[in-house]
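Enquirer: requesting a structural model of the entry that follows:
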Amino acid sequence: MRWEAFLDQVQDRGEYRTRQEAEQAARIVLALLGAHLVGDVRAELATRLPETFAVILLNPLQAAEPLSPERFVRAVAAWIEGATEQTAAWDVSAVLSVSADAAGEDLTARVLLQLPPGYNLLFGRPHHT
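Expert: This next block holds a predicted model:
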């Protein structure tokens, strides 16, 4: 997916006023997501994202422990100035749902298998378990 298209979709879903707000959310959410994915799944997801976001996703940092969806949202809120848990949940859902669309259903299902239960809602996929 091209950079412009990805950010346009994030901006639309997140109802951001500016592309810069959408980009900030995407950078933070994908950096945290990348710390929770490993192996081929992470690498394959990176190939479906714009190059700049792929590099962020592939950053070699790894999470010490998997974060529950609630803790993931709180971590995003901590990185976005002025964010609350509610606005961070909105940011996470905007970025992850666009990422899931770019990835396709099969890859999204494999990503969800690497994450604790409950992330399917953040990815806009309420029917995955």
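Enquirer: contacts and neighbour counts: CA atoms only from here.
Expert: Noted.
Enquirer: check which helix or strand the residue nearest the centre of the chain maps to.
Expert: Geometric centre of the chain, nearest residue: Leu96, 3.8 Å, by C-alpha atoms, centre = their mean. According to DSSP states H and E, Leu96 maps onto helix 85-103.
Enquirer: what's the following helix or strand after that helix?
Expert: helix 105-113.
Enquirer: quick one on the thing from earlier: in the helix holding Leu96, what's buried?
Expert: 85, 87-103 (16 or more other C-alpha atoms under 10 Å).
Enquirer: list the helices and strands it packs on?
Expert: helix 3-14, helix 19-34, helix 39-48, helix 69-79, helix 119-122 (3 or more C-alpha pairs under 8 Å, 6 or more residues apart in numbering; DSSP states H and E).
Enquirer: structure for this one too, so we can compare:
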Amino acid sequence: MALRREAFLDLVRERGAYDTLYEADRAARVVLALLGAHLVGDVRARLAARLPDDFALILLNPLQSAEPLTPERFVRATAAWIEGATEQTATWDVSAVLSTVADTAGDDLTGQVLLQLPTGYDLLFGRPRTTRPPSP
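Expert: Got it, this is the predicted structure:
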């Protein structure tokens, strides 16, 4: 069941500490367009089904990416698409949107999404991979 647009944007706005829904909407559109370029097949379709309709369409009709972006390059690309953004503010934007996406998708689907992305995206999704220390 897809989250309603207003509920999704309220979560992004709260996590990103945006003053307006417009700012949350702008961040969500850019980040989801970039994310969609990295996902394929059933995982992308299942994730889109959990998002509000207009955001699902953005995810399904992504910007074209010639190669998978590392998390750092993903943040830089986000900064380039958001007027006035810096890498620091773009990191905030990406994390606000992707952590909301992760909560909307649930742990199983988020795990499948992360498998399609280069290493390091887990932190942007607010889902740091925990590794167990070796036993003494």
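Enquirer: circling back: just list the residues touching the residue mapped onto the residue nearest to the centre of the first structure from the second structure, thanks.
Expert: Leu96 of the first structure maps onto Leu98 of the second structure when the alignment is built from TM-score structural alignment. Neighbour list for Leu98 of the second structure: Val31, Leu124, Phe125, Gly126 [criterion: C-alpha atoms under 8 Å, 6 or more residues apart in numbering].
Enquirer: for Ala48 of the second structure, same thing?
Expert: Phe55, Ala56, Leu57, Leu59, Leu60.
Enquirer: please apply the same query to Ala27 of the second structure.
Expert: Ile82, Asp93, Val94, Val97.
Enquirer: and what of Arg27 of the first structure?
Expert: With C-alpha under 8 Å, 6+ apart, Arg27 of the first structure has these contacts: Phe53, Ile56.
Enquirer: give the aligned equivalent of it in the second structure.
Expert: Under TM-score structural alignment, Arg27 of the first structure pairs with Arg29 in the second structure.
Enquirer: for Val10 of the first structure, same thing?
Expert: So, by TM-score structural alignment, Val10 of the first structure is matched to Val12.
Enquirer: what's the distance between its match and Ala66 of the second structure?
Expert: Separation of Val12 of the second structure from Ala66 of the second structure (C-alpha to C-alpha, to the nearest Å) stands at 28 Å.
Enquirer: more crowded one of these two?
Expert: Set side by side, Val12 of the second structure and Ala66 show more neighbours around Val12, with 27 against 8, by other C-alpha atoms under 10 Å.
Enquirer: ok, that one touching Val97?
Expert: Yes. In this structure Val12 of the second structure lies within contact range of Val97 using C-alpha atoms under 8 Å: 5.6 Å.
Enquirer: who touches both of these two?
Expert: With C-alpha under 8 Å, 6+ apart, Val12 of the second structure and Val97 have common neighbours Ala28.
Enquirer: so what does Ala48 of the second structure match up with in the first structure?
Expert: That one, Ala48 of the second structure, aligns with Ala46 by TM-score structural alignment.
Enquirer: so what's the residue count around Asp8 of the first structure?
Expert: Around Asp8 of the first structure there are 18 residues (other C-alpha under 10 Å).
Enquirer: how about the nearest residue to it, chain neighbours excluded?
Expert: Nearest non-adjacent residue to Asp8 of the first structure, counting by C-alpha to C-alpha, 6 or more residues apart in numbering: Arg19, 7.5 Å away.
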